[in-house]
Structure formats: structure tokens, C-alpha cells
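Q: From the sequence below, what's the structure:
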Amino acid sequence: MEEYEGGFSMSQIEHLLSSIESNYEEWASGFASLVVDASDPLSILKFGNCLKRMRPEVALSLAKTVFLSDHRDILDKVVIPCDIIQTRNDIVVPNSVPKYMQSKIKGKCEVSIIDTEGHFPQLTAHAQFVEVLARILGTGPMNLDFELGSGPRNRELEKETCKTEH
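A: All right, here's what the predicted structure looks like:
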């Protein structure tokens, strides 16, 4: 596993977890700015607000699960076809990660790089993300003659997605 190069070092992860514990509101705003495409301030704000609605202890547990889990040792057991969607520049998951995964997965594995920044192309590069999904699913080109995220149903989905019990 020595050829693997992940996104954050252990000291960065420890600092992230400590920040969640010590000043959750500040961490949520800062983390959103770090992982969402900087050219999309509305998505940064939405993601930051979504994080702030989460209880800090839930966010800490989730962050520990995400950042302290390592499943590289099972990649060679994956034999089904896989598609990995990655952005051009993602501070959380650098491009070395999907390349590593692709080299270890035994089944057919394709990597699609979306020409955008950040960890959440579904928030910031809707059209490109949907195009990649359509290609993967074999559904052909999608009609995207609407503004994603602006309709009343999307606002309701945002509320549902970010809703947590207090």
C-alpha cells in the first residue's frame, strides 16, 4: 500500500477533528470553503449551512468514520464493473486516489474526471455530473434546459437533506 497517496495527512485529520470539537460553527464554515469549488460561493454557503444544521457530535462521528476508515485492502476483491467520478482538483481526494483504486480493483473500472474544482461536483458542476452519470448508465444525453437548484422541489430537497433532529 506504499504507492497510495491520500488527501489529508494524519496530523491534518487530527486538527480537523479537534476543530469540530472545539468550535463547530467556525469549522463548518471553513471546511465548506475548503472542499466546495471556490468559484461557487452559493454552494459554499449552502453546504456550510447544511453542516451547521448537523449536531456537532454527529458531525464528529461522521468525520471520524470518513477520515479514519481505510478499505484499501479489499479493493482487489472487487470484481464487478465500477465507475469512479472525480473532479480535476479535489483537496479531499486527489487524483492519485481514483488511479490507485483503478489499479487495484479486479473488475472493469473506469475513471471519469469532471473539469471542475472541489469535492462536490453534484453541487457545483451539475450539468457535467449528470452527463457523466448518463454516460455511465447508458441513458444518452439528458435534457438540462432548466436551472438546477432553483425550483421549489429542489428547495424542499435541500431542506430535507439538511434536516437533522435537535
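Q: When you work out contacts or count neighbours from here on, use the C-alpha atoms and nothing else.
A: OK.
Q: List the buried residues in the helix or strand residue 13 falls within.
A: Secondary structure assignment for residue 13, by DSSP states H and E: helix 10-22. Using 16 or more other CA atoms under 10 Å as the test for burial, helix 10-22 gives 13, 16, 17, 19, 20.
Q: number of nearby residues for residue 124?
A: 22 (other CA atoms under 10 Å).
Q: One more: residue 121?
A: 22.
Q: And residue 84, by the same measure?
A: Quick note: residue 84 (other CA under 10 Å) scores 14 neighbours.
Q: One more: residue 66?
A: Residue 66: 10 neighbours (other CA under 10 Å).
Q: That one and residue 112, how far apart?
A: 22 Å (CA to CA, to the nearest Å).
Q: picking up where we left off before, now do the helix holding residue 13: distance to the chain's middle.
A: With CA atoms, centre = their mean, to the nearest Å as the basis, helix 10-22 stands 18 Å off its chain's centre.
Q: Check which residues of the helix or strand just after that helix are buried.
A: Next in sequence after helix 10-22, counting helices and strands by DSSP H and E, comes helix 24-35. For helix 24-35, a neighbour-count test (16+ other CA under 10 Å) marks 24, 25, 27, 28, 29, 31, 32, 33, 34, 35 as buried.
Q: of all the residues you listed, which comes closest to residue 96?
A: For the buried residues of helix 24-35, the minimum distance to residue 96 (CA to CA) is 17.0 Å, reached by residue 35.
Q: Please generate a structure for the following sequence too, so the two can be compared:
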Amino acid sequence: MQNVIKRNNVKVMGRGEQTILFAHGFGCDQKMWQYIAPTFAMNYRVVLFDYVGSGNSDITAYESEKYNTLHGYAQDVLDIIEELNLQHVLFVGHSISSMIGMYAAIQRPQYFDKLIMIGPSPCYLNDTDGYVGGFEKEDIKELLEMMEMNFAGWASFMAPFALSQPDDAKLTQQLKSDFVSTNPRVAREFAEVTFFSDCRSKLPFLKVPTLIIQCSNDSIVPIKVGEFLHKHIQNSKLLVMDAKGHYPHISQPLETIEIINEYLN
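A: Below you'll find the predicted structure:
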């Protein structure tokens, strides 16, 4: 097997007994955890990584065929766990990584102790059955077209929209830079997989205890989505943060740390 550590730019810090595996969301990389990971490294072994095509991962390992579903990404998570021989993993996933973690935990439940989902969604599209995902198909098509035609323009639009922190230009610029640094072709394909995935039918198969963290005003994921997840995932707990936006781990790291610690302890 190809070197998993190099492929996913895996970094390990901290010396705790138990491992927290942090998985970044779409358009980002492991730097997204810089405001909370060091705190957890004081008591846990912390594992960070980049999905293939993000951050300092090995872009040559990217195959459209493998990564055209979330299962390809879930396999990479399992590869990392197996390569490092991790047990009793506490998985913290942001956004679409929550569903990637769910697929990994359904496939290998014995590897995981708990899942923590930050801003998760099993389906971003509104459905005729009354499910509110937050987007219409046309919205997503426009977004994907914008990515193809003007990638930097897409990043300039998406960063402030997703972060919802109008008074913090520095954070918005940081997120925009992260978006822009992603390989455009990979980002476009990952966006399509993210926004057109429908994981709702898999929720009842998740048996690992799960914390669902939702922000009080998230422009990407409506509050009803968190309620839907809580209703369909056994042994789950839903917590709505005071934080606004889709990136509480960078906009409100202290509240994020507090909530995760409370759940773990």
C-alpha cells in the first residue's frame, strides 16, 4: 500500500492515552484545527491529516474514480487508523467529514469510541418529502459553475458566506486563502460529492455514540438538519452553540473546546 502517512500528510501530537482524530471539511485542510488541537494535545494523542487534494497531501494519489463518493474518503480515514494502529478513536469531523466519519464507523465500529460532528449534514438539498437541507439543486449547480469559471471569485464569495463573521476580516481572509490553496479540479469534484451526497438512509446504521454540534445561525446547514440527525441517529446528543456560522472551531474555538470536553468527560 502506498505510504498513507505521506499521502494524507498525517501529523501526530500530544501524548495522551486516547486518540482524537480531527477530520477537516470541504475546501480546507488540517490547519483548520490550529485553534483547538493544541489544547486537546495536552490530554490526548491528536492526529491531524489532509484529504487527498487538500493541504500538503500527495496530489498524485488523487483518483476521480475513487473519490467520486464519500466512501473513498472514508477508506482513507480507516487507512490512517490502521496505519497508526489506533484504538478507541474519538473522531471529530467538520461538515461533510461528519458523514465520512459515519461511513467509516458503520464499516468498522470497533475502531471508534465516539463521534463528534461539527456542522454536519446528511443531505444539503431540499427534498419534496419536506426535508430541508438548505439548498435547491439550481443553487448548487450555480456554485459549481462559479468554481469552474472563476475559482478565486468563488472563494471570495464562499468564505464570508460560510463563516458569517462580518466583523472579522482576518478570519474571512484566512478561510478564503485555504479555499484558494486547494487544487481547483479536486475542489470542484469534492464539492459535487459533498453537495449531492444523500446519506440519510445510512443514519440508523450508526451505532457509535455521537455528539451533533450545530451553530445557532449556520448559513450552510439549517437548524432543522441537526434535529433530523438527532432523531435518526441512535445514542446521539444534539447541542446548539451560541457561535454563528459554519466554522465554530475557528470563529469560537473556546466554546468549541468547552463543548467537546464536556461531552468527552
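Q: Check the buried residues of helix 24-35 of structure 1 against residue 154 of structure 1 and report the nearest one.
A: Out of the buried residues of helix 24-35 of structure 1, the member with the shortest distance to residue 154 of structure 1 (by CA to CA) is residue 32, at 20.0 Å.
Q: Which parts of structure 2 are helices?
A: 4-7, 37-40, 70-83, 96-107, 137-149, 151-163, 169-181, 184-196, 223-232, 248-251, 253-264 (DSSP state H).
Q: Not counting sequence-adjacent ones, nearest residue to the corresponding residue of structure 1 for residue 211 of structure 2?
A: Aligned counterpart of residue 211 of structure 2 in structure 1: residue 83 (TM-score structural alignment). Spatially, and ignoring its direct neighbours in sequence, residue 83 of structure 1 is nearest to residue 110 (4.9 Å; CA to CA, 6 or more residues apart in numbering).
Q: Please tell me how far that neighbour sits from residue 95 of structure 1.
A: For residue 110 of structure 1 relative to residue 95 of structure 1 (CA to CA), the value is 13 Å.
Q: Who has more neighbours out of the two?
A: Ranked by neighbour count (other CA under 10 Å), residue 110 of structure 1 and residue 95 place residue 95 first, with 19 against 15.
Q: Give the aligned equivalent of that one in structure 2.
A: Checking with TM-score structural alignment, residue 95 of structure 1 has residue 223 as its match.
Q: Contacts only, for its match.
A: 214, 215, 216, 217 (CA atoms under 8 Å, 6 or more residues apart in numbering).
Q: residue in structure 1 matching residue 253 of structure 2?
A: Using TM-score structural alignment, residue 253 of structure 2 sits opposite residue 126 in structure 1.
Q: cool, and residue 142 of structure 2?
A: Aligned partner of residue 142 of structure 2 by TM-score structural alignment: residue 15.
Q: Look up how far residue 35 of structure 1 lies from that match.
A: Per CA to CA, residue 15 of structure 1 is found 16 Å from residue 35 of structure 1.
Q: now residue 10 of structure 1
A: The value you get for residue 10 of structure 1 to residue 35 of structure 1, if CA to CA is used, is 18 Å.
Q: next one: residue 7 of structure 1
A: Taking CA to CA, one finds residue 7 of structure 1 at 11 Å from residue 35 of structure 1.
Q: Same check on residue 72 of structure 1?
A: Taken as CA to CA, the span from residue 72 of structure 1 to residue 35 of structure 1 is 23 Å.
Q: Likewise for residue 115 of structure 1?
A: In this view, residue 115 of structure 1 and residue 35 of structure 1 are 15 Å apart by CA to CA.
Q: Kindly report the same for residue 58 of structure 1.
A: Residue 58 of structure 1 is 19 Å from residue 35 of structure 1, by CA to CA.
Q: Please pull up the equivalent of residue 73 of structure 2 in structure 1.
A: By TM-score structural alignment, residue 73 of structure 2 lines up with nothing at all.
Q: what's around residue 73 of structure 2, how many residues?
A: 21.
Q: And it, how close does it get to residue 40 of structure 2?
A: Relative to residue 40 of structure 2, and taking CA to CA, residue 73 of structure 2 is found at 24 Å.
Q: Tell me which residue of structure 2 matches up with residue 44 of structure 1.
A: In structure 2, residue 44 of structure 1 lands on residue 172 (TM-score structural alignment).
Q: Quick check: its match vs residue 165 of structure 2, distance?
A: 7 Å.
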